[in-house]
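1. Just the structure for this:
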Amino acid sequence: MTNLRPKPTPRPSSAFLTVDLDREGKQTGFLMIPHSPHDDAWGATRVPIAVIKNGTGPTVILEGGNHGDEYEGPITICDLIRDLDPGRVQGRLILMPANNVHAVMAGQRTSPVDGLNFNRTFPGDPRGTITQQISAFVTDHILPIGDAFLDLHSGGSSLDIIPSAIVEPTDDPALHKRNIAAVQAFDAPMTVVISNLGEPRTATAAACRAGLVTVGTEMAGAGTVSLDALAVCRRGVANVLDHLGVVVREKPEPRRSEGQILELPGISAYVYATADGIFEPFHANGTKVSAGEPAGRIHCTWDPTRQPETLHYAADGILYGRRQPGRVKPGNCCLIVAAPYRGTL
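-> I've put the predicted structure just below:
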C-alpha cells in the first residue's frame, strides 16, 4: 500500500521538528511552533511527536489529543511510544498523542490560547494562530508522507457515545473501500459513517483529500476515561496496524463485532435543545428509537410554572450518543441517532 498522489509544495513556515522522520529506530521529540506571548518573548509551543521506523513498509500516522478532553486515544498512542519494540515495525509510525497541545493540557475541547477547535482548522495557516499553524504543519509535512491515518477521538466532556470506529466519506470509490476495510478491521462495537454534515475542515477530511487510508474513532467520552472504551481502542489500533501490515500480530485476533455499518443520516440524526434549562433524556444509548417519538424534555427549574419542553427524534435508528451535562442552552446537541448505512460498500 503506497500513497501515489503527488506531494504538494509545503507553504513557508517557521515551525520545525526535533526528530528526523527518516531515521531508523525510535525517537521522541517535539514539533516546535515559535510562540511569543506576553510572558515568553522568544518561546515555542511544543507538540509531542514520536517516530518509530524499521525497514520498508507503509507509513501510518496516529493522532490523539485533537480535542483536549478526549482521553482514550492519547493514552493508547503513549502506550505505543513507550512500549513498542521498533523491531516489530515494518515501515514507519508517526505518533502524535497531543496535537491540540494547549487544549490537552487544559482538558478542554478548544485551545485556551486562541479559542479555536483544532478539528475545524484544516488545512490550517502557517502564518495564523498557534492552532492554525499546528494543523498547517500536519497538512503540509505529515499527511503527505503518510499512507494511513488514525484519528482517535472520544465524545469529550459534552457527549457520551457508544464506542465506535468511524468512516470518513470520500468521493474516491477506491479509497472509500480501503477506508471501510480498515475501519472494519478496527473491530469496534459499532462502525459508523460520519460526514460531519459535509464539514471539510476536519483532520480526517484532510487525510482523505491527501489520499490516505483513514480511520476515525469515537471512544465513549463523558469527560472521563472509560476502561471498556480504552480496551476497545487499544485492541482496535493493534488490529488496524496488523491489517495495514506495519505491526503484525503474533497471534490472530478473533473478531468481536457483527460487522454492521451505520451512519448518521444528515441533520435528522441530531436532536438539539430548543430552550434554556435542564435536559432529561428518555432513553439509554443503544435503544431503538423512531422518528416522531419523544426523546426527552427540558425543565426550567428556576420557573416551576413553566411546563417542560418535549423534544422528539427526527430519524429511525438507535440512540448513538447523549449529551453529558444536564444543563443545556438552545442549539446544544442533546442526542444523536445512527441508522443503517445506505451507501455503497
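2. all contacts plus neighbour counts: C-alpha atoms, from now on.
-> Noted.
3. Excluding covalently adjacent residues, which one is nearest to A136?
-> Sequence neighbours aside, G124 is the residue nearest to A136 in space, at 4.1 Å (criterion: C-alpha to C-alpha, 6 or more residues apart in numbering).
4. didn't that neighbour look like it was pressed against Q132?
-> Yes - counting by C-alpha atoms under 8 Å, G124 touches Q132, with 4.5 Å between them.
5. how about D228, secondary structure?
-> Secondary structure, DSSP: H, G, I helix; E, B strand; the rest coil: D228 is helix.
6. What ranges does the stretch 201-345 of the chain have for its strands?
-> 213-221, 261-263, 270-272, 277-281, 288-289, 294-299, 309-312, 317-323, 327-328, 333-340 (DSSP state E, counting those that start in this stretch).
7. contacts for the third one?
-> Right, the one you point to is strand 270-272. With C-alpha atoms under 8 Å, 6 or more residues apart in numbering as the contact definition, strand 270-272 has outside contacts at 311-314, 330-337.
8. hmm, 6 Å instead?
-> Residues outside strand 270-272 that contact it (C-alpha atoms under 6 Å, 6 or more residues apart in numbering): 331-336.
9. Now a PyMOL select for only the buried ones of these.
-> Selection of buried members from the contacts of strand 270-272 for PyMOL, criterion 16 or more other C-alpha atoms under 10 Å:
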select buried, resi 332+333+334+335+336
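10. any chance of the contacts of strand 270-272 in CSV, plus distance to A222?
-> Shown next, in CSV, are the contacts of strand 270-272 (distance: C-alpha to C-alpha, whole Å):
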residue, distance to A222
G331, 19
N332, 15
C333, 14
C334, 13
L335, 13
I336, 14
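11. structure for this one too, so we can compare:
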Amino acid sequence: MAADNDKTSTMLDTSQIYTGNAFTNVDFDRLGRQVGFVSIPHSPHSDAWGVTQVPIAVIANGKGPTVVIEGGNHGDEYEGPIAIGELARDLDPGLIQGRLILMPANNVHAVLAALRTSPVDGLNFNRVWPGDVMGTITEQIAAYVSQRIFPMADAFLDLHSGGSSLDILPSAIIEPTDDPDLHRRSVAAVKAFDAPYNVVISNLGDKRTATATACAAGLVTVGTEMRGGGTVSLDALAICRRGVRNVLAHLGVIEGETKSDTERPVLELAGPPAYVYAPIEGVFEPFHANGETVSAGQPAGRIHRIWDLTAQPLTLHYGIDGIVYGRRHPGRVSPGNCCVVVASPYGKHT
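-> Have a look, this model is predicted:
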C-alpha cells in the first residue's frame, strides 16, 4: 500500500528550473529503462573541452511517485552504490508504478578515487548543498540535483555508510524538519526501511547536506548509515538491499509487504555531547564495542602517544548516556578527530 503523500509527481518537464550548464542523455519523461550520464562541462589541464560524467538511470512505468535514490555521496561508502546499481540493471520496469531516478555515484570523482572528498576541488559533496551552478564541479553536481532532480521528486533516499573513518551501526536516518507532516511521513518511510536502528541525525545543525536540502524541498527523506570502515559489510549490504525495496513498497512504487517495526525505538545524536573528540595526537584505544550501553562520565577509551615513552595515555570520557553508535576506524587520531559517537533515546536530552 502506498504511503500517504501530499506531493504528487506530475512527470512534467521542469528543466526551466535548472540554470546551470549540465546536460543529460536520458529523457526523464520517457517510460521504460534508460541508463546514461549527467554531463557537466569541465576544463582541467588535461582536457580542455571535457565533461564530468555522473552516472544516472531512469526507470518509469505507469502512475506513481518519483523516488530519487542517491549513492556515492562520499566516494568511500559502498553498500548503497552496489544496491542502486543492481536496481538499475535488474529491476523490470513493468513491475513499478512511478519513476525511479537512480544516481549511484554522484560524487563521481571521489567515487573513482575511493575518497570521502573530491580530489578535483577538495570539497565534501555533503557539505555544499544546495550547490552553486557557477561553483566548482562538486558544487555544480549538487546544484543539478537540487535544482533539476528534486523538483521532479516526491521522495529521496540517500544511502551512506561510515566511510573509511567510522564504523557505524547499520541504521536508517531521520533528517530533522520543522514541518510536522513531512516529519511524520519521513519517519514512516524510515521505519519501513526496517534497519536495526532508526536514528535522528542533524549533523550538529549543518543544513548543507543532501537530506536537509531534500527536506527543504518537501521530499519524504530517508538516509542510511551502513557500517563503514572503507569496506563492504555483508550484513549491512543485505540490510540496504532489503531496506530500499521496503521503502519502495511503502511508497507504492513496487509491490511487496510494507514493514514497520513500531516497537523499535528512535534514537538521536543529541548534539555535541554525543561526540567524543580527540584533543591530542596519538592512537585511540576504545573501551567499548558498537551497541554497548554507556553513561556520561564513563571512560570511553584512551589515546596512546606510542612515540613517547614518558607520556601516560590520555583517557577520554563520554558526555552523554546511550549506546555506542559509531567508532573511529583508523587507530591514529589527530586533534578534532571523532573517536566515538553515542546515540540516545530521541527527545531524552531536549
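12. one step back: residues in contact with the aligned partner of the residue nearest to A136 of the first structure in the second structure?
-> Counting by TM-score structural alignment, G124 of the first structure lines up with G131 in the second structure. Neighbouring residues of G131 of the second structure by C-alpha under 6 Å, 6+ apart: 139-140, 142-143.
13. Please enumerate the helices of the stretch 51-200 of the first structure.
-> 72-83, 101-106, 130-137, 173-186 (DSSP state H, counting those that start in this stretch).
14. okay, the first one sits on what stretch of the second structure?
-> Equivalent residues of helix 72-83 of the first structure are located at 79-90 in the second structure, counting by TM-score structural alignment.
15. and that stretch, how far from the first structure on average?
-> When the first structure is superposed, stretch 79-90 of the second structure averages 0.3 Å from its matched positions, counting by mean C-alpha distance after the TM-score superposition for the first structure.
16. ok, Q16 of the second structure to L219 of the second structure distance?
-> From Q16 of the second structure across to L219 of the second structure, the span is 20 Å (C-alpha to C-alpha, to the nearest Å).
17. The two: which has the busier surroundings?
-> Between Q16 of the second structure and L219, counting by other C-alpha atoms under 10 Å, L219 is the more crowded of the two (27 against 8).
18. Looking for the alignment partner of that one in the first structure.
-> So, by TM-score structural alignment, L219 of the second structure is matched to L212.
19. for V340 of the second structure, same thing?
-> Match for V340 of the second structure (TM-score structural alignment): L335.
20. Pull the contacting residues for the nearest residue to that match once chain neighbours are set aside.
-> Once flanking residues are discounted, L335 of the first structure sits nearest to R322: 4.5 Å by C-alpha to C-alpha, 6+ apart. By C-alpha under 6 Å, 6+ apart, the contact set of R322 of the first structure is 159-160, 334-335.
21. Pipe these into JSON lines and attach distance to L150 of the first structure per row.
-> JSON lines is the format used below for the contacts of R322 of the first structure (distance: C-alpha to C-alpha, whole Å):
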{"residue": "L159", "distance to L150 of the first structure": "21"}
{"residue": "D160", "distance to L150 of the first structure": "21"}
{"residue": "C334", "distance to L150 of the first structure": "27"}
{"residue": "L335", "distance to L150 of the first structure": "26"}
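22. Tell me who's in contact with the aligned partner of V167 of the first structure in the second structure.
-> The equivalent of V167 of the first structure in the second structure is I174 (alignment by TM-score structural alignment). I174 of the second structure makes contact with V200, according to C-alpha under 6 Å, 6+ apart.
23. show me what contacts the closest residue to S334 of the second structure other than its chain neighbours?
-> Counting by C-alpha to C-alpha, 6+ apart, S334 of the second structure lies nearest to E281, which is 4.3 Å off, once chain neighbours are set aside. Neighbouring residues of E281 of the second structure by C-alpha under 6 Å, 6+ apart: 333-335.
24. Out of those residues, which end up buried?
-> Taking 16+ other C-alpha under 10 Å as the criterion, what is buried in the contacts of E281 of the second structure is V333.
25. for the contacts of E281 of the second structure, which one is nearest N198 of the second structure?
-> Using C-alpha to C-alpha, V333 is the member of those that lies nearest N198 of the second structure, at 28.3 Å.
26. how near is the closest one to R245 of the second structure?
-> In terms of C-alpha to C-alpha, V333 of the second structure sits 38 Å off from R245 of the second structure.
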